[in-house]
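# My questions are about this predicted structure, shown below with the sequence.
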Amino acid sequence: MSPSPPAKAARLGAGLAGAGLLLLLWEVIARQTLPAILPGPLAVGRALIALLGERTFWTGSLAPSLAAALAGVLLALFFGLVLGWMSFRWPLIGAALAPLRLVLMGLPAAVLAILLILWLEGGETMVVAAVSALLVPVFQIATTAGLGAIDPQLDEMARLFHVPRLRRLRHVLWPALATALMPALRVAVANGLRITLLVELLGGGQGLGRAIQSAQTWLMTDRLLALTFVVLLMIAGAEALLALADRRARRK
């Protein structure tokens, strides 16, 4: 059940009020410190506008990071679907994969990044490998849970009445699978961007990580915070698009 218009307006107002309080607190603290340590909201806003007007930012920083993050998430989704289905179909395979899944879930991203730097000698391949390796367990668990949530009686009835595979996939399998996969995808996109930045920072590769490292080196704190806002906006945008897709999928 979706919230009523007054409830939506109240939530929006509360969110705007919270954002306003954060900006006010930021401005108060910034006035008590040096601009090189914490610039104010206006300075960061000007840096953000200047950043968005640079062609090299779009082609040399944003595009490589987005491409690597997207490739890593899609690769993790593919292997997660395959391994999740295998774990559901053959429980012994799921048990055999459990130790590797636990290692990947518990392994810090920074440690994996350092190992991949040694093994792959940097580059976009290293970033994609780190993102996909750390996100595969998320999709594997979600796929197994989604397949386990399928109504066996409904599935059996569809088989008995010889429902075409595509219709059975859309009306029986997909609703249960999407319930588990969509939240996992929303988490994976945000984490994929974070992992991408971390690996780029540690590996010295192209992308937003290099731009952040350069801003830190030259003590351009306003540009550093502007880059941070770009990342937050990308995560918020991806979250909004996936939430919209999730709502539309549930209505069908």
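Done, it's in.
# Could you use CA atoms for every contact and neighbour count after this?
Will do.
# and residue 40, how many residues sit next to it?
Other residues lying near residue 40 total 20 when counted by other Cα atoms under 10 Å.
# One more: residue 166?
10.
# what separates it from residue 229, distance-wise?
The gap separating residue 166 from residue 229 is 42 Å, by Cα to Cα, to the nearest Å.
# How about residue 55?
Residue 55 sits 18 Å away from residue 229, going by Cα to Cα.
# what do you get for residue 118?
Applying Cα to Cα to residue 118 and residue 229 gives a distance of 31 Å.
# quick one: which of these two has more around it?
Neighbour totals were compared for residue 118 and residue 229, and residue 229 leads with 15 against 12 (other Cα under 10 Å).
# Now do the SS call for that one.
Under the three-state scheme (DSSP: H, G, I helix; E, B strand; the rest coil), residue 229 adopts helix.
# want to compare, so here's the second one:
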Amino acid sequence: MSSTLQIVAEGTSYAPVPSARIRLGKNALLLISWLVPAALLVLWEVLARFGSIEPHVMPAPSKVLATAYNLTVSGTLLHDLSVSLLRAAIGFAIGGGIGFALGILVGLSRLAEAVVDRTVQMVRAIPFLALLPLVIVWFGVGEAQKIFLVALGVAFPIYINTTLGIRQVDPKLIELGRVQGLGTWELIRRIILPGAMPSILTGVRFSLATAWLALVVAETIGAQAGLGFLAMDAREFLRTDIIVLAIVIYALIGVGADSLARLLERRLLKWHPNYGARP
């Protein structure tokens, strides 16, 4: 300990021996990220081929792929997929808009927080399945019921993260804007919203996952089309290949939506040192 203090006192530079590091390029990291899913698929195929997994329990990936091809050729898969995507998009737009507006209002006003936040948090704590009977009474089993559940699920993550992001903006930046003569709306547009944008986009990523969760719940009741309907209809005929296909499609859509959200982060947060430098 004393020798270390002496070295520092004399101004001698000291650095620990760096550990060995393996530097990988962007393409190599991307390849590695897909190796594990690919290995799991190969293992799944092998186990199914040799009978270690019963076909009625978990069909082989090749069987699921053949089912996807047949449903695509017949037009069934594309129709159900487009219906689910449309429901998710409309619900996301409605719920996201409401959550964003309420988040800005509560984030900027303590009075609005006192009026709105408690009620929002109480509704947020209610599970989807508990609300489903009441929503059916309100809207029936048509499109409105499904869009309402998606919008409800989407609104909360965006609301919470928008409020949190606004509250975390550095007060010194706001004071600087006022010194520069910025009005209220200019202050919000140029300082508060950009400062809160990382948190807002995190809320968007969470809400994209919640949108599909809500849609799955909604499409299990009274749906005549959609991925949820496709899976529930397949259950009646013990078509596990179609059920697994629907699950895989949900997973792929989730990955795609998250990738779009990450791309949006990189585009909107180029100025941010923690985002702009990301590959």
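Done, it's in. Worth saying up front: this structure is predicted, and the values here are computed from it rather than measured.
# Secondary structure element for the spatially most central residue of structure 1, which one?
Central residue of structure 1 (Cα atoms, centre = their mean): residue 189, 1.7 Å from the mean position. Assigned by DSSP states H and E, residue 189 of structure 1 falls within helix 174-203.
# give me the number of residues near the counterpart of residue 15 of structure 1 in structure 2?
Correspondence of residue 15 of structure 1 to structure 2, assessed by TM-score structural alignment: residue 33. By other Cα under 10 Å, 11 other residues sit near residue 33 of structure 2.
# other SSEs contacting the helix or strand where residue 33 of structure 2 lies?
Element membership for residue 33 of structure 2, per DSSP H and E: helix 26-49. Packing partners of helix 26-49 of structure 2 (3 or more Cα pairs under 8 Å, 6 or more residues apart in numbering; DSSP states H and E): helix 61-74.
# what angle sits between the helix or strand following the helix it packs on and helix 61-74?
Per DSSP H and E, the first helix or strand lying C-terminal to helix 61-74 of structure 2 is helix 76-108. Angle between the axes of helix 76-108 of structure 2 and helix 61-74 is 90 degrees (criterion: axes from the mean of the first three to the mean of the last three Cα atoms, to 10 degrees).
# how far apart are the helix or strand following helix 76-108 of structure 2 and its match in structure 1?
Using DSSP H and E, the helix or strand that follows helix 76-108 of structure 2 towards the C-terminus is helix 110-112. Averaged over the aligned pairs, helix 110-112 of structure 2 sits 2.9 Å from structure 1 after superposition, using mean Cα distance after the TM-score superposition for structure 1.
# So what's the gap between helix 110-112 of structure 2 and the chain middle?
29 Å (Cα atoms, centre = their mean, to the nearest Å).
# what does stretch 212-223 of structure 1 give?
24 Å.
# start and end residues in structure 2 for it, please.
Counting by TM-score structural alignment, stretch 212-223 of structure 1 corresponds to 231-242 in structure 2.
# Quick check: buried residues in the matching stretch?
For stretch 231-242 of structure 2, burial by neighbour count (16 or more other Cα atoms under 10 Å) applies to 231, 232, 233, 234, 239, 240, 241, 242.
# do the same with stretch 244-252 of structure 1
residue 246.
# starting at the chain centroid, how far to it?
With Cα atoms, centre = their mean, you get 19 Å for stretch 244-252 of structure 1.
# contact partners of that stretch?
For stretch 244-252 of structure 1, contacts defined as Cα atoms under 8 Å, 6 or more residues apart in numbering pick out 175, 182.
# Stretch 188-197 of structure 2 too?
By Cα under 8 Å, 6+ apart, stretch 188-197 of structure 2 touches 162, 164, 165, 166, 168, 169, 173, 174, 177, 269.
# mind putting those residues in a markdown table, distance to residue 200 of structure 2 and secondary structure included?
Converted to a markdown table, the contacts of stretch 188-197 of structure 2 look like this (distance: Cα to Cα, whole Å; DSSP: H, G, I helix; E, B strand; the rest coil):
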| residue | distance to residue 200 of structure 2 | secondary structure |
| --- | --- | --- |
| 162 | 5 | helix |
| 164 | 8 | helix |
| 165 | 7 | helix |
| 166 | 9 | helix |
| 168 | 12 | coil |
| 169 | 12 | coil |
| 173 | 18 | helix |
| 174 | 18 | helix |
| 177 | 21 | helix |
| 269 | 11 | coil |
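# Could you identify the buried members of the residues you listed?
Applying 16+ other Cα under 10 Å to those flags 162, 164, 165, 166, 169, 174, 177, 269 as buried.
# any chance of the residues you listed in TSV, plus distance to residue 255 of structure 2?
Conversion of these to TSV gives the following (distance: Cα to Cα, whole Å):
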residue	distance to residue 255 of structure 2
162	23
164	25
165	25
166	28
169	30
174	37
177	39
269	21
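# Nearest to residue 201 of structure 2 among those residues?
residue 162 (8.6 Å; Cα to Cα).
# residue in structure 1 matching the closest one?
Aligned by TM-score structural alignment, residue 162 of structure 2 pairs with residue 143 of structure 1.
# if I look at the closest residue to its match other than its chain neighbours, how far off is residue 94 of structure 1?
Leaving out its chain neighbours, the residue that sits closest to residue 143 of structure 1 by Cα to Cα, 6 or more residues apart in numbering is residue 84, at 5.0 Å. Relative to residue 94 of structure 1, residue 84 of structure 1 is positioned 8 Å away (Cα to Cα).
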